[in-house]
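Engineer: next comes the sequence, and after it the predicted model I'd like to discuss.
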Amino acid sequence: MKNIITSEIANLPTRFGKFKVKAYKDECQEHLAIMSEDFFDLENPYVRIHSECLTGDTMGSLKCDCSNQLDLALKLISKNGGLVVYHRQEGRNIGLVNKINAYKLQDEGYDTIEANLKLGFKEDERDYSAVAFILKDLKLSKIQLITNNPSKIDFVEELGIEITQRIPAVTSINKYNKDYIETKKEEMGHLF
């Protein structure tokens, strides 16, 4: 990854607890490392790679489980120590406009994968090179990964980072996200 600009580390008190934050800017987007106060003292921190979801993370959308997964991770790292990498690639990196267009297709009966494909995208367009830079910058060699996504497990292992434990990011299912979660499980191999 070339031309990544980083910020200094600053304090960020939140409703989940006190954290340290560091921002990273690549050619296209800005990403955030949200660390527990004791992060640099930990040998095997909890880590979540959280892909941006404006509708879920900021507006509490019930169409997905993103906000619930982010809340779960922030609570866990506040209590036990660790890191959330906030990966700014909205809608599996199709962008907000296309994500809303995908929502419209989902309203018409398409599942989350079919909607992306109908719009001319792959089921998942994310590029994790900025995340690789962040994990290397923070000198991680072994972690406890908070995820349901097998692609994220493979990505971390390909970096040579040891995953000592996978922590499921299982949250509540409702009538609006039931089909979405089922599609992630059945079609994308997510581990619940």
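Structural biologist: That came through fine. Here the structure is a predicted model, which means the values were calculated and not measured.

Engineer: use CA for all of it now, contacts and neighbours both
Structural biologist: Fine.

Engineer: my read is that residue 167 contacts residue 143, right?
Structural biologist: No: when contacts are counted by C-alpha atoms under 8 Å, residue 167 is not listed as touching residue 143 (10.4 Å).

Engineer: so between these two, which is more surrounded?
Structural biologist: residue 143 (22 against 15; other C-alpha atoms under 10 Å).

Engineer: that one falls within a strand, correct?
Structural biologist: Yes: counting by DSSP: H, G, I helix; E, B strand; the rest coil, residue 143 is located in a strand.

Engineer: if I pick it, what's in contact with it?
Structural biologist: If you count contacts by C-alpha atoms under 8 Å, 6 or more residues apart in numbering, residue 143 has them with 43-47, 161-165.

Engineer: tell me how far the nearest residue in space to residue 146 that is not next to it in sequence lies from residue 145.
Structural biologist: Among residues not flanking residue 146 along the chain, residue 167 sits closest, at 4.5 Å (C-alpha to C-alpha, 6 or more residues apart in numbering). Counting by C-alpha to C-alpha, to the nearest Å, the gap from residue 167 to residue 145 is 6 Å.

Engineer: what touches both of the two?
Structural biologist: By C-alpha under 8 Å, 6+ apart, no residue touches both residue 167 and residue 145.

Engineer: and here's the other structure:
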Amino acid sequence: MTYLSSVKGVSMGSNVAPTTVRTRLRIPLRFDDGYAVDAEAVTFTGLVDGLEHLALVLGDPAGAEVPLVRLHSECLTGDVFGSARCDCGPQLREATERIAGVGGYLLYLRQEGRGIGLYSKLDAYALQDTGLDTFAANTALGLPEDGRDYTAAAQMLTALGVGTIDLLSNNPDKAEQLIAHHIQIRHRLRTGVFANSTNIRYLQAKVDKQGHQITLAS
């Protein structure tokens, strides 16, 4: 497949070499609540953005009618340190178990802070503490509200031989970008709602500003 351009502006020339699988290896995954599962980690050569994205193969995708897929953007504060400012850590934990149960792929994308990087994300956090929401804080820093581009995710799926998926996501932009890159989506499944007193404004901003399908208690 030739990628001509991404929805968010990564230029793809016609002579770009195809993405291929670089390495496969089994790794055990362990979560703080005791849940554990083995996954096959897959790395790639030829991703358009040059970042070290990772695919985790969970369960038996070959045995599934259509594999379940989640595009999960890296969040050091939430995934590793358990920050309650977002819902990333709980979403990662939930997605791992749900995908393992039916067979599919978790694409762990190195797009910290919606693509703005760790330091800029923490700068944005400081602005959020003054009253700005997550998107307004990014804009105040002169950065895009959401700079993530999912061209590489489509390349990863294509390299894995996956053309049709069930997508585990509340974010309509993920679906739109994958479809633009010829990944067929049979069903969109919502993630759970992981609201707390710290992240409720963050979740509400995702609903209000970008149309995320999250049902919050009124």
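Structural biologist: Perfect, thanks for sending it. Every value quoted in this text rests on a predicted model; they were computed, and no experiment measured them.

Engineer: out of the contacts of residue 143 of the first structure, flag the one nearest to residue 114 of the first structure.
Structural biologist: Residue 114 of the first structure lies nearest to residue 47 out of these, by C-alpha to C-alpha, at 30.0 Å.

Engineer: number of nearby residues for the equivalent of the closest one over in the second structure?
Structural biologist: Alignment note (TM-score structural alignment): residue 47 of the first structure maps to residue 69 of the second structure. Neighbourhood size, residue 69 of the second structure [other C-alpha under 10 Å]: 30.

Engineer: work out for me the element residue 69 of the second structure sits within.
Structural biologist: Per DSSP states H and E: residue 69 of the second structure is located in strand 68-73.

Engineer: just checking, what packs against that strand?
Structural biologist: Counting contacts by 3 or more C-alpha pairs under 8 Å, 6 or more residues apart in numbering; DSSP states H and E, strand 68-73 of the second structure packs against helix 88-102, strand 104-109, strand 164-168.

Engineer: average offset between the shortest one and the first structure?
Structural biologist: For strand 164-168 of the second structure, the mean distance to aligned residues of the first structure following superposition is 0.8 Å (mean C-alpha distance after the TM-score superposition for the first structure).

Engineer: what residues in the first structure pair up with that strand?
Structural biologist: Mapping strand 164-168 of the second structure onto the first structure (TM-score structural alignment) gives residues 142-146.

Engineer: now do the strands in the first structure.
Structural biologist: 5-6, 10-14, 17-25, 30-36, 46-51, 82-87, 142-146, 162-167 (DSSP state E).

Engineer: contacting residues around the residue nearest in space to the middle of the first structure?
Structural biologist: For the first structure, the residue nearest the mean C-alpha position is residue 50 (1.3 Å; C-alpha atoms, centre = their mean). Taking C-alpha under 8 Å, 6+ apart, we find residue 50 of the first structure in contact with 70, 84-87.

Engineer: equivalent analysis for residue 202 of the second structure, please.
Structural biologist: 85-86, 133-134.

Engineer: aligned partner of it in the first structure?
Structural biologist: Aligned partner of residue 202 of the second structure by TM-score structural alignment: residue 180.

Engineer: distance to residue 124 of the first structure added to the strands of the first structure, as TSV?
Structural biologist: Formatted as TSV, the strands of the first structure follow (distance: least, C-alpha to C-alpha, whole Å):
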stretch	distance to residue 124 of the first structure
strand 5-6	26
strand 10-14	31
strand 17-25	22
strand 30-36	18
strand 46-51	11
strand 82-87	14
strand 142-146	19
strand 162-167	21
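
Engineer: among those, which comes closest to residue 187 of the first structure?
Structural biologist: Of the strands of the first structure, the one closest to residue 187 of the first structure (C-alpha to C-alpha) turns out to be strand 46-51, at 18.7 Å.

Engineer: what's the average distance of the closest one to the second structure?
Structural biologist: Relative to the second structure, strand 46-51 of the first structure is 0.4 Å off (mean C-alpha distance after the TM-score superposition for the first structure).

Engineer: now do the residue nearest to residue 165 of the first structure when sequence neighbours are not counted against residue 158 of the first structure, distance only.
Structural biologist: Spatial nearest neighbour of residue 165 of the first structure, excluding adjacent residues (C-alpha to C-alpha, 6+ apart): residue 144 at 4.7 Å. Distance of residue 144 of the first structure to residue 158 of the first structure, computed by C-alpha to C-alpha: 15 Å.

Engineer: who's more crowded, these two?
Structural biologist: residue 144 (17 against 11).

Engineer: the more buried one: what's it in contact with?
Structural biologist: 44-47, 163-167.

Engineer: could you redo the last one with a cut-off of 10 Å?
Structural biologist: 44-48, 82, 162-167 (C-alpha atoms under 10 Å, 6 or more residues apart in numbering).

Engineer: next one: residue 9 of the first structure
Structural biologist: 20-23, 33-35.

Engineer: which two among these are spaced furthest apart?
Structural biologist: So, the contacts of residue 9 of the first structure by C-alpha to C-alpha: farthest apart are 23 and 35, at 11.3 Å.

Engineer: please enumerate the shared neighbours of the two.
Structural biologist: 9, 85.
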